[in-house]
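Undergrad: the sequence isn't on hand, but the structure is:
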């Protein structure tokens, strides 16, 4: 063969042809090499191509030999993909709880399939199927950037630009922040453990925050208008400098004090709540009370303004009264008024009940009006009875027997005139039977007046 150039060229061409054939079929596996083939169902092939690697922990254990699109069995109109995995024979049947994950191999879009072996004793035979529920896919770089449309990309550029402007010339502050970062991470770990504690109820807090956000949605325009005011408030906090920081530093001690005071304060708060419930009727009446007080103030203010003028006048009057009170004659006068008052009190004690019960003043007024009730064309007649007793017109050492004349002779003893007496249960209304009957005198009618009732 060494002496025959034709034979050497034919052998070389044959070897090259075999190499080209093997290279062309390398994506489908090398001939005469036994493999362990299975099918994996995935929701999306994620731009996989045939021949990509299947790896376990970064080691190549096979390749994707084919990709087939299939209609979804559960969702109409949806599709999934089936991957034909050609694995090394030595890998053997894999556990049934194994999972696969489609991951990017580089930033330019290359992918590979990562296989994670499970722990189940049951295995998938050659030609078996790994279900879709045991597959997943990593977020691709291009998917991440595809989430940003033109408007979002402009916003990101603006944020990055502003952040760069804010970070410029602040290297010392960044270094200081990095120096306290370990402590912050330790404190953050405690915070995260507290948040992860079931008693913290982080889920309930987030749900409540979601409901609060939903409740604030209708008033979003008002909140937008409140932002400038919040800016002024935060500016005031910023100007407080160390004072605000000291307040934050004292907050843990305040919290501990509040926790210590809680057993003592709780009964007080309960009593305050009970008091608030009891005050509700008064609070409901408060608007009316405030209205009445408002009216009183409106009426009282003009009076008080006039009282400024009245004050000096009253000062002179009180000064005169003070001088009068200091005089000896005033004291003597007041001393003499005491027996007069005692005598007047006795009279009032006797007269007042009779007037209140019997209305004698009213009767006197009525009778006085009747005195001028009659008359003729020349005027009214004045009628007045005269009680003239001779014994009363002469001097005598004795009092006249009719000196205490009873104006109303039909009085019930100790009571009022007949027809004006006070009603008493079981008592008699009308004339006392024990008294003698008295008839009204009959007077002749005036001339020219027809006979009629009297």
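TA: Thanks, I have it. Note that this is a predicted model, so its numbers are computed, not measured. Numbers count the residues shown, from 1 in each chain.

Undergrad: okay, CA-based contacts and neighbour counts for the rest of this
TA: Fine.

Undergrad: so residue 324 makes contact with residue 331?
TA: No. Contact criterion C-alpha atoms under 8 Å: residue 324 and residue 331 do not qualify, at 9.3 Å.

Undergrad: helix or strand right after the strand or helix carrying residue 258?
TA: Using DSSP states H and E, residue 258 sits within helix 242-326. Counting by DSSP H and E, the next helix or strand C-terminal to helix 242-326 is helix 328-358.

Undergrad: centre of the chain versus that next one, how much separation?
TA: 67 Å (C-alpha atoms, centre = their mean, to the nearest Å).

Undergrad: got another, please set it beside the one above:
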């Protein structure tokens, strides 16, 4: 009994025990950010485009609950793109794992001072991430833009102006809590009416994106005259000062009188929606014509100027048209007119196949004009024995007598190509080359459309 009491009362032993407990407390406090010792953990890695002010020791949350902390932040290289990314080593509680392989990662702000935490959102995959596994970069969601990131973009002058604006806003709101509360209470009906408006704006048929693009182009046009616009705003102060003298009660009465007008417009605008929709479609259809009108405007202006000299002659033309229309009316009542028109219709029906062949030949090869020119030359020129319109057979030397086969060197195209429908665009007749071995039929290749273009025969 005497020995035991002496050990308990020994100051050396008591001091050694106190030092040992202090060392254990220091070690535990130093390693607190790395997790408590002898506790089972679930360690994984995640990849992020950037560390985004994430530091070792920041919280890791799952469903809003803290499940671990960031153990380390290491810069690594993405193998696919070659750019530098951040790899975070997470030390999670053992009960938090295993995580599905399609778990997503998001870095969020914890406070306005820039403190961050890592938020994990479980996926639906049945495959899980083993301890030490890595969530790839594609599963990192875009971080929302925080207020401190916005203000970090400001320069010193903008920051000072921002502070001044906040101070003025605070002074303006000070002591007006009751008014602000009433304003918030009245926002309820406004938000109810705002919901269908926002739904219409979100509808693709509204064309809000096109409107914004148009506003962007308008801003680009206005940008060069921004100085002029600023001077107009400065001079507007004089106008507003003049209006301030009549603000009460004239302007107030005008605003109050405008409320029934606004209600009337709001009630009638839905009925005008079909008309406005049709008007928009009409303007869209007219857009190509208006674009072409810009090019044709000089010609139209010249035509209108010429028309001013022609319009005074229209009454004289009307007088002459009276007799012409009277004659036409008498002709229409003649029984022979109907028979004549019927005969012309039948003749046109009979001549249509011929015209279908002659029209492309004339348009492509000027065939009818050349035929008339050559025929006139044959019938008008000659000597004392007659005109040149005679028949002369061109026979091969070896075929002066009837034969069962054509001459070996005969070149003949019974149906030469002359721009007929479905055929090549060429003038084969008169342009075909001579083939010593003989050829019956069309000439291979395209012979072009060069024909006689003598004076008076030019094809327009």
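TA: Thanks, I have the structure now. Keep in mind it's a predicted model, so treat the numbers as computed, not measured.

Undergrad: which stretches in structure 1 count as helices?
TA: Assigned by DSSP state H, structure 1 shows helices spanning 5-24, 141-146, 150-167, 171-179, 181-196, 202-216, 220-240, 242-326, 328-358, 360-370.

Undergrad: quick check: residue 113 of structure 1 touching residue 54?
TA: Yes. The pair residue 113 of structure 1 / residue 54 is scored as a contact, 4.7 Å apart, by C-alpha under 8 Å.

Undergrad: tell me the counterpart residues of the strand of greatest length in structure 1 in structure 2, please.
TA: If you go by DSSP state E, structure 1 has its longest strand at strand 59-71. Counting by TM-score structural alignment, strand 59-71 of structure 1 pairs with residues 65-77 of structure 2.

Undergrad: what's the average distance of that stretch to structure 1?
TA: Taken over the aligned residues, the distance from stretch 65-77 of structure 2 to structure 1 averages 1.6 Å (mean C-alpha distance after the TM-score superposition for structure 1).

Undergrad: tell me, how many residues neighbour residue 120 of structure 1?
TA: Per other C-alpha atoms under 10 Å, the neighbour tally for residue 120 of structure 1 reads 11.

Undergrad: that one matches what in structure 2?
TA: In structure 2, residue 120 of structure 1 lands on residue 125 (TM-score structural alignment).

Undergrad: so how far is residue 103 of structure 2 from that match?
TA: As judged by C-alpha to C-alpha, to the nearest Å, residue 125 of structure 2 and residue 103 of structure 2 stand 8 Å apart.

Undergrad: try residue 369 of structure 2
TA: Distance of residue 369 of structure 2 to residue 103 of structure 2, given as C-alpha to C-alpha: 84 Å.

Undergrad: got it, and residue 440 of structure 2?
TA: Residue 440 of structure 2 is 81 Å from residue 103 of structure 2, by C-alpha to C-alpha.

Undergrad: which one of the two is surrounded by more residues?
TA: residue 103 (18 against 13).

Undergrad: what's the counterpart of that one in structure 1?
TA: By TM-score structural alignment, residue 103 of structure 2 lines up with residue 98 in structure 1.

Undergrad: contacting residues for its match?
TA: For residue 98 of structure 1, the contact set (C-alpha atoms under 8 Å, 6 or more residues apart in numbering) comprises 115, 116, 117, 118, 119, 130, 134.

Undergrad: kindly report the same for residue 238 of structure 2.
TA: Counting by C-alpha under 8 Å, 6+ apart, residue 238 of structure 2 has no contacts.

Undergrad: for it, helix, strand, or coil?
TA: helix (DSSP: H, G, I helix; E, B strand; the rest coil).

Undergrad: before we move on, what about the one 3 residues further on?
TA: Three-state assignment for residue 241 of structure 2 (three-state DSSP): helix.

Undergrad: for residue 234 of structure 2, see how far away it is.
TA: Taking C-alpha to C-alpha, one finds residue 241 of structure 2 at 12 Å from residue 234 of structure 2.

Undergrad: between these two, which contacts overlap?
TA: Counting by C-alpha under 8 Å, 6+ apart, residue 241 of structure 2 and residue 234 have no common neighbour.

Undergrad: counting neighbours, what do you get for residue 43 of structure 2?
TA: Residue 43 of structure 2 has 21 nearby residues by other C-alpha under 10 Å.

Undergrad: ok now do it, which residues does it touch?
TA: Per C-alpha under 8 Å, 6+ apart, neighbours of residue 43 of structure 2: 89, 90, 91, 92, 131, 132, 133.

Undergrad: nearest spatial neighbour of it, chain-adjacent residues omitted?
TA: Nearest-residue entry for residue 43 of structure 2: residue 91, 4.6 Å, with adjacent residues in sequence omitted and distances by C-alpha to C-alpha, 6 or more residues apart in numbering.

Undergrad: in structure 1, what residue corresponds to the one you found?
TA: So residue 91 of structure 2 corresponds to residue 86, using TM-score structural alignment.

Undergrad: follow-up on the earlier one: hey, what's in contact with both of residue 324 and residue 331 of structure 1?
TA: By C-alpha under 8 Å, 6+ apart, no residue touches both residue 324 of structure 1 and residue 331.

Undergrad: follow-up on the earlier one: let me know the distance separating the match of residue 120 of structure 1 from residue 161 of structure 2.
TA: Residue 125 of structure 2 is 50 Å from residue 161 of structure 2, by C-alpha to C-alpha.

Undergrad: kindly report the same for residue 282 of structure 2.
TA: Residue 282 of structure 2 is 48 Å from residue 161 of structure 2, where distance means C-alpha to C-alpha.

Undergrad: equivalent analysis for residue 342 of structure 2, please.
TA: 91 Å.

Undergrad: try residue 172 of structure 2
TA: Using C-alpha to C-alpha, we find residue 172 of structure 2 at a distance of 16 Å from residue 161 of structure 2.

Undergrad: give me the number of residues near residue 142 of structure 2?
TA: Neighbour tally, residue 142 of structure 2, other C-alpha under 10 Å: 12.

Undergrad: disregarding residues adjacent in the polypeptide, which is nearest to it?
TA: Once flanking residues are discounted, residue 142 of structure 2 sits nearest to residue 106: 7.0 Å by C-alpha to C-alpha, 6+ apart.

Undergrad: the one you found touches residue 137, doesn't it?
TA: No. At 11.1 Å, residue 106 of structure 2 and residue 137 do not qualify as touching, with contact defined as C-alpha under 8 Å.

Undergrad: how about residue 29 of structure 1, what does it touch?
TA: 65, 86.

Undergrad: that one maps to what in structure 2?
TA: Using TM-score structural alignment, the equivalent of residue 29 of structure 1 in structure 2 is residue 35.
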